[in-house]
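Peer 1: Sharing a sequence plus its predicted fold:
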Amino acid sequence: MPEGDTVWQAARRLHAALAGRVLIRADLRVPRFATADLTGRAVLDVTPRGKHLLTRIDGGLTLHSHLRMDGAWRVYPTGQRPHGGPEHQIRAVLGNEEQTAYGYRLPVLELLRTAEEGRVVGRLGPDLLGPDWDPEEAARRLLSDPSRTLGEALLDQRNLAGIGNVYKSELAFLAAVSPWLPVGELAPDVPPRLVATAHRLLEANKDRPDRRTTTTRRPGTPLHVYGRKGRPCLRCGTAVRKAELGERVTYWCPGCQPGPAGDSTDRRPPHN
């Protein structure tokens, strides 16, 4: 699933291609909005909000999309054949004289009034890459349900908007706590450090083509634990383990992250 930095990059590409230009092609391939005609309207801006994309269009309209597990927006010069996937996977086309954006495999695509954006993003917590970032509020929300596991609390977009499965695992490792530990049992200094680290990592990665949370430059080591099941921890050498926490796969180092652990039998396929 794309995380906040990936969505931020997608918004930047779309904004550069579409903002300030009039649409000469607009095709929303979902039944509810298939007849909507956006041609002749200018795209005002493309704004990320956590994992959501808001494409604002002249006339008080917003095209809301969410990439979920494998959605993507691809931009090509107008007139060039797109090659981001089979034609039947395209859910949206927005084009001007110079550039055309194609939305592939978009599970969420809806056209709404810009004034009603709060209906789809109003419940989100502070956006790690947004102008509303508030570390104190993010830490408060993270602790709002003391019995909830750290991993689940980090993934809840009502607490912090923008964290996905990769950052969940990496943040728990960097805080040296088990992702299965209830947040109410965290030491007082941990929540502020967690949200500060989350903000730092997403800010650092929003301009990188490849996500990195480590400082080592050895090949194959951009991340501490995510995707490294069975490989030695970069810090202590203990084999990294993988298990499911809720409905999402989690990676952790038993040596560096003491506390409760998950069932690492891997009987179900991971939801990466």
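Peer 2: Sure thing, it's come through.
Peer 1: alpha carbons only for contacts and neighbour counts from here, please
Peer 2: OK.
Peer 1: Name the residues of stretch 83-98 that come out as buried.
Peer 2: 84, 90-96 (16 or more other CA atoms under 10 Å).
Peer 1: Then stretch 136-151?
Peer 2: 138-139, 141-143, 148-151.
Peer 1: Now do the host helix or strand of residue 201: distance to the chain's middle.
Peer 2: Using DSSP states H and E, residue 201 sits in helix 190-205. Computed by CA atoms, centre = their mean, to the nearest Å, the separation of helix 190-205 from the middle of its chain amounts to 14 Å.
Peer 1: adding another structure so you can compare the two:
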Amino acid sequence: MPEGDAVRRTADRLDRALRGSVLTATDFRVPQLAATDLRGAEVLRTDTHGKHLLTRLRTADGQELTLHTHLKMEGSWRTAPAGARAPGPAADARVVLRSAKAVAVGLRLGLVELFPTAEEQDVLGHLGPDLLGAWSADDAAEALARLTADPDRVLGEALLDQRVVAGIGTIWLAESCFVDGTCPLAPVSALRDPARYLARTRRMLQAALRAGRPVTTGDRRSPVWVYRRQRDACLRCGTIIVAGQVGEPGRERTTYWCPHCQPQAPAASVEGVRGVS
């Protein structure tokens, strides 16, 4: 599933293609919006909150609406110049937006819904602060409070919970925990300085947004420390990277860590997942 920085890049691409344009044709290929016609609506901007895409529009009669989409595991948005054939397989298209400037197609989107912009808080208010949002002092304090609310909760489970903080997926879980020196299977209380952890992780996502992809090591030839590197040697100490499952029951995800650089996990837990792919 795309993570916060990848979703933000998608939003920026949509924003460049459509912002300020008036829609000349729309096609919603999901049952609940099949009869919706947004011709004449102006695209105000596309923003994100964590992994959620929010395309805000103003209709010809002045209504402000938000097109809320989520890529889930397989979705994407593609754009092309106006007059071009809609990009991507037609069978995969869930949303098509056309203007005199460009065409944007949402492919295999996991979620498509339309609601008044004034209701955004009702729809997304359960999410934690967005690591790639404006991030005020209040956001930082709220994220810290949510993260540390249950010190005994498994760290990796807490970080993947978008209600705690929005934008972290499996890449940033693994890489941020490595840089912090904390095993993702350890409890939240293992973080030595949770506020510093959150600030550093935010900087890592911002750097990935600028670079166009995660490069946590500083070396594009070997861009990540542990993510998907199980059975390979740690770039820092040479210990073999291991992998294991973390997350709420039924929503487990694979994560990765170095047993030497991230020693907070009990030895038995590390042995129990050594070599898992």
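Peer 2: Great, that's in hand. Every value quoted in this text rests on a predicted model; they were computed, and no experiment measured them.
Peer 1: before we move on, the earlier item: buried residues in the helix holding residue 201 of the first structure?
Peer 2: For helix 190-205 of the first structure, by 16+ other CA under 10 Å, it's 191-196, 198-199, 201-203, 205.
Peer 1: Could you name the helices and strands sitting against that helix?
Peer 2: Contact partners of helix 190-205 of the first structure among helices and strands, from 3 or more CA pairs under 8 Å, 6 or more residues apart in numbering; DSSP states H and E: helix 4-18, helix 135-142, helix 165-174.
Peer 1: can you list contacts of it?
Peer 2: The contact list for helix 190-205 of the first structure, computed with CA atoms under 8 Å, 6 or more residues apart in numbering, reads 4-5, 128-129, 135-136, 138-139, 142-143, 163, 167, 171-172, 175, 211-213.
Peer 1: Just the buried residues of stretch 58-78 of the second structure, please?
Peer 2: So, applying 16+ other CA under 10 Å, buried residues of stretch 58-78 of the second structure: 58-59, 64-72, 75-78.
Peer 1: Which of the residues you listed sits closest to residue 261 of the second structure?
Peer 2: residue 72 (31.8 Å; CA to CA).
Peer 1: Just say helix, strand or coil for the closest one.
Peer 2: coil (DSSP: H, G, I helix; E, B strand; the rest coil).
Peer 1: Need the counterpart of it in the first structure.
Peer 2: Using TM-score structural alignment, the partner of residue 72 of the second structure in the first structure is residue 68.
Peer 1: check contacts around its match.
Peer 2: Going by CA under 8 Å, 6+ apart, the list of residues near residue 68 of the first structure reads 1-2, 106-107.
Peer 1: Can you tell me which of those are buried?
Peer 2: Buried among the contacts of residue 68 of the first structure by 16+ other CA under 10 Å: 2, 106.
Peer 1: Quickly find the element holding the nearest residue to residue 186 of the second structure once chain neighbours are set aside.
Peer 2: In this structure, residue 186 of the second structure finds its nearest non-sequential neighbour in residue 265, 5.2 Å apart by CA to CA, 6 or more residues apart in numbering. Assigned by DSSP H and E, residue 265 of the second structure belongs to no helix or strand.
Peer 1: So residue 265 of the second structure is in contact with residue 188, correct?
Peer 2: No. In this structure residue 265 of the second structure lies outside contact range of residue 188 using CA atoms under 8 Å: 11.6 Å.
Peer 1: residue boundaries of the strands in the second structure?
Peer 2: Assigned by DSSP state E, the strands in the second structure fall at 23-28, 42-49, 52-58, 64-70, 76-81, 93-99, 102-107, 111-116, 242-246, 253-257.
Peer 1: Would you reformat those as a markdown table and include distance to residue 272 of the second structure?
Peer 2: Shown next, in a markdown table, are these (distance: least, CA to CA, whole Å):
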| stretch | distance to residue 272 of the second structure |
| --- | --- |
| strand 23-28 | 47 |
| strand 42-49 | 36 |
| strand 52-58 | 35 |
| strand 64-70 | 35 |
| strand 76-81 | 36 |
| strand 93-99 | 42 |
| strand 102-107 | 39 |
| strand 111-116 | 36 |
| strand 242-246 | 9 |
| strand 253-257 | 13 |
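Peer 1: roughly how far apart are the match of residue 72 of the second structure and residue 2 of the first structure?
Peer 2: Noted for residue 68 of the first structure: a distance of 7 Å to residue 2 of the first structure, by CA to CA, to the nearest Å.
Peer 1: swap in residue 98 of the first structure?
Peer 2: Counting by CA to CA, the gap from residue 98 of the first structure to residue 2 of the first structure is 27 Å.
Peer 1: burial of residue 210 of the second structure, as a residue count?
Peer 2: 11 (other CA atoms under 10 Å).
Peer 1: now swap in residue 31 of the second structure and tell me
Peer 2: Neighbours of residue 31 of the second structure (other CA under 10 Å): 9.
Peer 1: cool, and the one 5 residues further on?
Peer 2: The burial count assigned to residue 36 of the second structure is 12, neighbours taken as other CA under 10 Å.
Peer 1: now it, nearest residue through space, not along the chain?
Peer 2: Using CA to CA, 6+ apart, the closest residue to residue 36 of the second structure is residue 28 (6.9 Å).
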